[in-house]
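S.K.: For reference, the sequence and a predicted model appear below.
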Amino acid sequence: MDKQSAYQEIDANGGEAYARYFAAHRPDAPLTPFCHRYLFEKEEARAREERGFALKSLAQMESSSHVAQAAASASREAADAAHTSASAARRSAFWTMIAAIASALGVAVNAALNLGWLEWARHVVAR
């Protein structure tokens, strides 16, 4: 019996379950060594597949890690830009307040001139 015909017989009768049952119940049969070899090869194929899956999973996790690092870096840059913008807004608000105070003083002085209060104040002080 050759390997190919033995494997065909095993596959035709149920594959791994048949090979396991046959090897356990007929240890002296000529097919038994092929059953052991068949089971070994199937287990090796499963292990290779699992290793491939594990490597693929690891590569995906590594890729996700790089994406997360890029997102964190972008967040840091956005936070720095927001901080710079907030500082500029505070400076602008301060100078806007100074301009508003100066404008209010100008309006008050102009109103006083138009109402004649400054003439009256000069007259009171001159006495």
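M.R.: Structure received. Since the model is a prediction, treat every value here as computed from it, not as a measurement. Numbering: from 1, shown residues only.
S.K.: Please count neighbours and contacts with C-alpha atoms only from this point.
M.R.: Will do.
S.K.: Arg51 versus the residue nearest the centre of the chain, what's the distance?
M.R.: The chain has Ala68 as the residue nearest its centroid, 3.4 Å off, counting by Cα atoms, centre = their mean. Distance, Ala68 to Arg51, using Cα to Cα, to the nearest Å: 25 Å.
S.K.: In this protein, mark out all the helices, start to finish.
M.R.: 3-12, 16-25, 32-115, 117-126 (DSSP state H).
S.K.: Output the contacting helices and strands for the longest one.
M.R.: With contacts taken as 3 or more Cα pairs under 8 Å, 6 or more residues apart in numbering; DSSP states H and E, helix 32-115 sits against helix 3-12, helix 16-25.
S.K.: Nearest approach to Ser63 belongs to which of those?
M.R.: Judged by Cα to Cα, the one of the helices and strands packed on helix 32-115 that comes nearest to Ser63 is helix 16-25, at 37.2 Å.
S.K.: Got another one to weigh against that:
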Amino acid sequence: MDKATAYKEITDNGGEPYARFFASQNPDHPLTPFCHRYLFEKDLDARIAAHDEQRGFALKSLAQMESSAHIAQAAASASRDAASAAQTSASSARRSAFWTMVAAIASALGVVVNAALNLGWLDWARHIVR
């Protein structure tokens, strides 16, 4: 009996369950070594498939981690840009506050001079200086 004929008989009769049963019931039959080999190869194929599945899962996990890292880098870059914009805005606000204070002081001096003119204090001061 050759391998192809034996495997065909095993497959036609139900595959793995048939091979297990036949090998346990007929240890001296010429088909029994082929049953053991058939079961070994099926087990090996299953292990390879499981390994490939685990490898695929590992690759998918790695891709997700890389994607998360890229997202984190983009978020950090956006945070740096926002901090830079906030710093620029704060600097502009400080300059604006300074010049607003200068304008307020000039306005207050204008109000004081105008009040002095209206109350006649400048005429009185000129009169005393003479």
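M.R.: In hand now; what should we look at? Because the structure is predicted, anything quoted here is derived from the model rather than measured.
S.K.: if we can go back for a sec, I'd like the helices and strands packed on helix 32-115 of the first structure as TSV, with mean neighbour count and distance to Ala121 of the first structure appended.
M.R.: As requested, those are arranged in TSV below (neighbours: other Cα atoms under 10 Å; distance: least, Cα to Cα, whole Å):
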stretch	mean neighbour count	distance to Ala121 of the first structure
helix 3-12	14	117
helix 16-25	16	114
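S.K.: could you dump those helices to CSV with distance to Asn114 of the first structure?
M.R.: Shown next, in CSV, are these (distance: least, Cα to Cα, whole Å):
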stretch, distance to Asn114 of the first structure
helix 3-12, 111
helix 16-25, 109
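S.K.: that older thread, show me what the residue nearest to the centre of the first structure aligns to in the second structure.
M.R.: Correspondence of Ala68 of the first structure to the second structure, assessed by TM-score structural alignment: Ala72.
S.K.: residues contacting that match?
M.R.: Applying Cα atoms under 8 Å, 6 or more residues apart in numbering, we find Ala72 of the second structure in contact with no residue.
S.K.: ok, Ile48 of the second structure to Lys3 of the second structure distance?
M.R.: Distance of Ile48 of the second structure to Lys3 of the second structure, computed by Cα to Cα: 22 Å.
S.K.: wait, I meant Met65 of the second structure
M.R.: 47 Å.
S.K.: measure Glu53 of the second structure to Phe98 of the second structure for me?
M.R.: 67 Å.
S.K.: now Asn13 of the second structure
M.R.: In terms of Cα to Cα, Asn13 of the second structure sits 95 Å off from Phe98 of the second structure.
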